[in-house]
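# got a predicted structure plus its sequence, pasted below:
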Amino acid sequence: MRCFLVITGHYFIGNKFDLQSTVLSSCTFNKQHIDLEISRTLQNKLKELNISQKIVAVTCDGRKNMIRAIDDLDLNVKRVWCAAHRRHLTVTNGFGLWIVKKHTDEEKFSEENDNTDGTANDQEEEDVLYIEEFENNNEMGISGGLELFDESMGTNRAAE
């Protein structure tokens, strides 16, 4: 899955408090977007733009890889969860649009022990069935070991 990382600057012009927003940089991740890779990319982009000292706050989603990536930058700024992303999670989970395969305790234990790079395991992308996949799979119902998951809220709900 291709993922995008966008750095947007929000700033005021003059004393009129005229808020401006500008896309400063964007890039894609064609490989797994782990916290170390995100942090390295962000650090390079901030250095290239020469804006590290101008950052007041960072807005991102609540995934653990983004939280760790921002924390690893040592910017000493406030991290704010994106309200639009949280609203999106609420709607998609409310309608059951993202379904996550339920792992047994044995599978979770073996996944945790397979971690060789020293970073905490994030939920694998292939575990998430997006609405298109779900609609196109006629054999699969919502039951059968599936649960709805909202990582930012840390909640699981068994599908009926």
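Yep, it's here.
# going forward, measure contacts and count neighbours with C-alpha atoms only.
Will do.
# ok, for Ile38, nearest residue in space, not its chain neighbours?
The shortest distance from Ile38 to any residue that is not its chain neighbour, by C-alpha to C-alpha, 6 or more residues apart in numbering, is 5.9 Å, and that residue is Ala69.
# likewise for Ser21?
For Ser21, the nearest residue in space outside its immediate sequence neighbours is His10; the separation is 4.5 Å by C-alpha to C-alpha, 6+ apart.
# immediately after the longest helix along the chain, which helix or strand?
Using DSSP state H to assign secondary structure, the helix with the most residues in the chain is helix 35-49. Toward the C-terminal end, the helix or strand that comes next after helix 35-49 (DSSP states H and E) is strand 57-60.
# in terms of secondary structure, what does that next one contact?
helix 64-72, strand 78-81 (3 or more C-alpha pairs under 8 Å, 6 or more residues apart in numbering; DSSP states H and E).
# next, the one to line up against it:
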Amino acid sequence: MKTVVIKEFEGRSVDAAFTLDFRESKVKGCTGCWTCWWTTPGRCAFKDLEDFYHEYITADRAIYFSKVSKGFVSSNLKSLFDRMLPLYLPYISYDTGESMHVKRYEKYPDIEFYYQGEFEDEDSRKIFVDYVNRVFYQFHNKNITIKPIEEFVSEGGC
């Protein structure tokens, strides 16, 4: 099973074909130029995520280790979500009764999303989890797991 890891903190090890480590890199924000859709379909004008795109779309699963920042994903992770648009077509489908970008690829990885941080209350945690679920639903990911980091269990059982 091919795995990619996107991490914002250390402390968990996973055998991964590719790791995007936010402690070592910052994702540029999307400029909304549409280059990824019209000029170079499927490729962002910025070249900083080309390896990630390839590894992500060919992975069976993607594991995110996300920090909670003021009750939300970090700005770096939000920028990554915005910059994942090249993985979808610029066309809109209403097949589900709502508007969604059309898939560019046949399959997208399963998602394991682990978060580290505190919430003011249960409603704040639910808003966070609902947002993350919604992102990956819109990204056409079929199996989505969202849990606090304390519930992470590695392949070795640790």
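Ah, there it is. Values in this document were obtained by computation on a predicted structure and should not be read as measured data.
# TM-score of the superposition?
The pair, once superposed, lands on a TM-score of 0.27 when counted by TM-score structural alignment, normalised by the length of structure 2; 81 aligned residues with a C-alpha RMSD of 5.7 Å.
# before we move on, the earlier item: I'd like to know which elements the helix or strand hosting the residue nearest to Ser21 of structure 1 is packed against.
Taking DSSP H and E as the definition, one finds His10 of structure 1 inside strand 3-13. Counting by 3+ C-alpha pairs under 8 Å, 6+ apart, the packing neighbours recorded for strand 3-13 of structure 1 are strand 18-29.
# hmm, 10 Å instead?
strand 18-29, helix 35-49, strand 57-60 (3 or more C-alpha pairs under 10 Å, 6 or more residues apart in numbering; DSSP states H and E).
# most packed of these?
With neighbours defined by mean count of other C-alpha atoms under 10 Å, none of the helices and strands packed on strand 3-13 of structure 1 is more surrounded on average than helix 35-49, at a mean of 16.
# helices and strands around it, which ones?
strand 3-13, strand 18-29, helix 64-72.
# with distance to Phe109 of structure 1 added, can I get these in TSV?
Written out in TSV, the entries for the helices and strands packed on helix 35-49 of structure 1 read as follows (distance: least, C-alpha to C-alpha, whole Å):
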stretch	distance to Phe109 of structure 1
strand 3-13	28
strand 18-29	28
helix 64-72	19
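# of the ones you listed, which is nearest Leu129 of structure 1?
Among the helices and strands packed on helix 35-49 of structure 1, strand 3-13 comes nearest to Leu129 of structure 1, with 16.0 Å by C-alpha to C-alpha.
# in that closest one, what's buried?
Of the residues in strand 3-13 of structure 1, Ile7 count as buried by neighbour count, 16 or more other C-alpha atoms under 10 Å.
# picking that back up, for Asn93 of structure 1, which of the helices and strands packed on helix 35-49 of structure 1 is the nearest?
Each of those was checked against Asn93 of structure 1 via C-alpha to C-alpha, and the shortest separation belongs to helix 64-72, namely 18.5 Å.
# show me where structure 2 has strands.
3-7, 18-21, 61-69, 72-73, 88-93, 100-103, 110-116, 144-148 (DSSP state E).
# most neighbours per residue, which of the ones you listed?
Per stretch, and counting mean count of other C-alpha under 10 Å, the top mean among the strands of structure 2 goes to strand 3-7, which has a mean of 22.
# could you say what helices and strands it packs with?
Using 3+ C-alpha pairs under 10 Å, 6+ apart as the contact definition, the elements that strand 3-7 of structure 2 packs against are strand 18-21, helix 50-57, strand 61-69, helix 75-83, strand 110-116.
# and of those, who's closest to Ser93 of structure 2?
Distances from Ser93 of structure 2 to each of the helices and strands packed on strand 3-7 of structure 2 were compared using C-alpha to C-alpha; the minimum, 18.8 Å, belongs to helix 75-83.
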